[in-house]
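Engineer: quick one: sequence and predicted model below, then my questions.
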Amino acid sequence: MARRRRRPAESVPVVLTDRYSPRSRKVLVRVVGYGLLAVGTVLYLGPFLVQIATSFKTDADAVADPVSLWPSPVSTAAWSVIAGSNPALDIPVLRWLGNSLFVTVSVTLGRLIIDSLAGYALARLRFRGRAMVFAGVVAVLAVPGVVLLIPKFLVLNELGMFDTYAGMILPLLCDAVGILLMKTAFEAVPTELDEAARIDGAGVFRTFWSVVLPLVRPALVTVTILSFQGSWNEFTHFLVATSDPDLATLNLGIARLTAGDLQGSQQFPLKLALATLSTIPIAIVYVFFSRYFMRSGASSSLK
């Protein structure tokens, strides 16, 4: 009698399921990412918000609750003092603002011209010693600015430029970062454009001004923002370049006022109102030029 062959038991496939589906993992990553961005935003903008809020507090409220974001009560006494309501405390804000604007605009325009010319020369022109010049520009970045304070004072005093606008502006008319940014931007432009311009009879400067420079507008905007921000916030150079109160910039005037008439006194609303005033021009310039930078970058990518 033949034995009946057993059929092998059918194997049941084992399905390994993940705890989280791809969609839920994507949502989780987004939640964590936005959470980290929110925490970073609070940590970054928190001091600025506290600064603005404290400028509208009373002295007693600022001492009792220094990190509160809502003044109780709301007071404009600090801003009134800045406007000149207190004759006993002389704060020539308009003079400081005028000096800061004049020096900052002069330095920004000078850096746009000199940095772009130097960057174009290093990117396009072939001349003897070009590598050494580039190495010198890079080496400047390794020198701390505080090391040059005493030499700056000695040179300015020897040249008769101490306590003058020229002594405040000329040493800042170019910077290594701007030169490197412009050099990198010019190197991204095809050299065929220069060759075509030379065939049409354009010289070096005409090629630079009419052909290549309009194509690096995002780099120019970046140099403008960095130059304006750096020269507006500059303190150490102006500290050794002038001692005349009539030539003081806004930051230098605030520092001298804090170390003088406001030394030791609390008056946190007045001090932070002055600090808020010094940040307003930078915020305006950054918002305006950042929008232009985004438009320029989008149009250049489409082309």
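Structural biologist: Cool, got the structure. Residues are numbered from 1 along each chain as shown.
Engineer: rest of the way, CA atoms for contacts and neighbours
Structural biologist: Noted.
Engineer: elements contacting the helix or strand hosting Met294?
Structural biologist: Counting by DSSP states H and E, the element that carries Met294 is helix 268-302. For helix 268-302, the elements it packs on are helix 22-54, helix 59-64, helix 77-82, helix 217-232, helix 250-259, judged by 3 or more CA pairs under 8 Å, 6 or more residues apart in numbering; DSSP states H and E.
Engineer: could you look over these and pick the most buried one?
Structural biologist: Among the helices and strands packed on helix 268-302, the stretch with the highest mean neighbour count (mean count of other CA atoms under 10 Å) is helix 217-232, at a mean of 21.
Engineer: what's the offset of that helix from the middle of its chain?
Structural biologist: Relative to the chain's own centre, helix 217-232 is displaced by 7 Å; criterion: CA atoms, centre = their mean, to the nearest Å.
Engineer: which strands or helices does it pack on?
Structural biologist: helix 93-124, helix 176-187, helix 268-302.
Engineer: quick one: the first one to helix 217-232, angle?
Structural biologist: Just to be clear, that refers to helix 93-124. Relative orientation of helix 93-124 versus helix 217-232 (axes from the mean of the first three to the mean of the last three CA atoms, to 10 degrees): 140 degrees.
Engineer: okay, one more to line up with it:
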Amino acid sequence: MSSAPTSTRPRHGLAPWARITGLLVCALLTLGPVIWTVSTSLRAPAESFDLPPQVIPTEPTADAYRQVFDQVDVWMLALNSTLVTGLIAAGQMLTAGLAGYAFARLEFRFKRTLFAVVLATMMVPLQVTIVPVFLVLKEMSLTDTLLGLIIPAFPTAFGTFLMRQYFLGMPRDLGEAAMIDGAGPWRIFRSVYAPLAAPGLAIVGVLAFNYHWNEFFRPLILETSTENHTLPLGLVSLQGNLGTGSISVVLAGVVLSMIPAIAVFVVGQRPLREGITSAGVNR
């Protein structure tokens, strides 16, 4: 009995060393600015512009970080940012979960048209809507308040789309069995589908936190009082150090503002990865 012929077709894939080299180059290009920022924040101002630049400071010092706390009320700014970002993340998880469930499982008139309108809002730049939002908040006496930053950010078109995909991928039999047992639509959502959609809700929360923690444009337009500034807006005052060559102070403030966002991303990395993968295979 003759053995099956083996294929001699050459493989055109990249060699492992080529793939690893490409990934290392991409990682270096991505992390290079971050490494330079952290390194420069640990240098003395006189060493900030050394040529060629050194990745590792010769004499690391934390003076720049102390100057940041001396010049800016970092704790107040961080508290404002934490309050605003945390409430926005929680609000988006709630609204995205409810809206996604409604578009996926409930039947009502003009459902497809309304969902298309929601998705269309993703193509409207924030700069186009900021003036109408400002006028509405002014009529409600919410300008220059933290609530003025929080409430308009609750609706999320991307979160609604993501949660709709999650609920569409869940079996209908679960809801039908709960309905036979006498559960209503709200009970079915709360007790059956919402716990299964926890990875998707985690994605919405992590992405909302990272985006709004670094948000600058809306606080710049809506907030005028110093006590209502968020961390990115409050750190702008450190730009005055550029005139004296103290770029280390500016970058120290940047490093401080990055720490919470990085921490949230590291903690939520696993549900974020698993949730995006699950959403991608759902119909």
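Structural biologist: Sure, I can see it. Please read all numbers here as calculations on a predicted model, not as lab measurements.
Engineer: circling back to that earlier point, TSV please, covering the helices and strands packed on helix 268-302 of structure 1 and showing distance to Leu154 of structure 1.
Structural biologist: Shown next, in TSV, are those (distance: least, CA to CA, whole Å):
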stretch	distance to Leu154 of structure 1
helix 22-54	37
helix 59-64	42
helix 77-82	35
helix 217-232	21
helix 250-259	20
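Engineer: which one of those helices lies nearest to Tyr120 of structure 1?
Structural biologist: For those, the distance to Tyr120 of structure 1 is smallest for helix 217-232, at 12.3 Å, taking CA to CA.
Engineer: start and end residues in structure 2 for that closest one, please.
Structural biologist: Here helix 217-232 of structure 1 aligns to structure 2 at residues 198-213, judged by TM-score structural alignment.
Engineer: what residue of structure 2 matches up with Val137 of structure 1?
Structural biologist: Under the alignment (TM-score structural alignment), Val137 of structure 1 pairs with Val118 in structure 2.
Engineer: try Thr164 of structure 1
Structural biologist: Counting by TM-score structural alignment, which is the criterion used here, Thr164 of structure 1 corresponds to Thr145 in structure 2.
Engineer: which residues are in contact with its match?
Structural biologist: Contacts of Thr145 of structure 2 were listed using CA atoms under 8 Å, 6 or more residues apart in numbering, and they are Leu222, Glu223, Asn228.
Engineer: what's the distance between the aligned residue in structure 1 for the first one and Ile254 of structure 1?
Structural biologist: Meaning Leu222 of structure 2. Under the alignment (TM-score structural alignment), Leu222 of structure 2 pairs with Ala241 in structure 1. According to CA to CA, to the nearest Å, Ala241 of structure 1 stands 16 Å off from Ile254 of structure 1.
Engineer: these two touch, right, Thr156 of structure 2 and Ala96?
Structural biologist: Yes - the pair formed by Thr156 of structure 2 and Ala96 meets the contact definition of CA atoms under 8 Å, at 6.5 Å.
Engineer: mind checking which of the two has more residues around it?
Structural biologist: For Thr156 of structure 2 against Ala96, the residue with the higher neighbour count under other CA atoms under 10 Å is Ala96, and the figures read 27 against 22.
Engineer: what residues are up against Ser227 of structure 1?
Structural biologist: Val107, Thr108, Arg111.
Engineer: hmm, try it at 7 Å
Structural biologist: The contact partners of Ser227 of structure 1, taken as CA atoms under 7 Å, 6 or more residues apart in numbering, are Thr108.
Engineer: about what we covered before: can you redo the contacts of Thr145 of structure 2 as a markdown table with distance to Ala62 of structure 2?
Structural biologist: Compiled in a markdown table, the contacts of Thr145 of structure 2 are given as follows (distance: CA to CA, whole Å):
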| residue | distance to Ala62 of structure 2 |
| --- | --- |
| Leu222 | 34 |
| Glu223 | 31 |
| Asn228 | 28 |
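Engineer: tell me the buried residues within the residues you listed.
Structural biologist: With neighbours counted by 16 or more other CA atoms under 10 Å, those contain buried members at Leu222, Glu223, Asn228.
Engineer: secondary structure added to those, as TSV?
Structural biologist: Below are the buried ones among the contacts of Thr145 of structure 2 laid out as TSV (DSSP: H, G, I helix; E, B strand; the rest coil):
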residue	secondary structure
Leu222	helix
Glu223	coil
Asn228	helix
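Engineer: and of those residues, the nearest to Trp75 of structure 2?
Structural biologist: Using CA to CA, Asn228 comes nearest to Trp75 of structure 2 of those, at 12.4 Å.
Engineer: after superposition, how close is stretch 277-293 of structure 1 to structure 2?
Structural biologist: Its match in structure 2 and stretch 277-293 of structure 1 itself, once the structures are fitted together, sit a mean 1.4 Å apart by mean CA distance after the TM-score superposition for structure 1.
Engineer: show me the contact partners of that stretch.
Structural biologist: The contact list for stretch 277-293 of structure 1, computed with CA under 7 Å, 6+ apart, reads Pro218, Val221, Ile225, Gln229, Leu250.
Engineer: count the residues that sit near the residue nearest to the first one when sequence neighbours are not counted.
Structural biologist: With sequence-adjacent residues excluded and distances taken as CA to CA, 6 or more residues apart in numbering, Pro218 of structure 1 is closest to Phe293, at 5.4 Å. Burial measure for Phe293 of structure 1: 19 neighbouring residues, criterion other CA under 10 Å.
Engineer: endpoints of stretch 244-255 of structure 1, how far apart?
Structural biologist: 14 Å.
Engineer: starting at the chain centroid, how far to it?
Structural biologist: From the chain centre to the centre of stretch 244-255 of structure 1 is a distance of 21 Å (CA atoms, centre = their mean).
Engineer: likewise for stretch 77-95 of structure 2?
Structural biologist: 11 Å.
Engineer: which residues in structure 1 does that stretch align to?
Structural biologist: Stretch 77-95 of structure 2 covers residues 96-114 of structure 1 once aligned (TM-score structural alignment).
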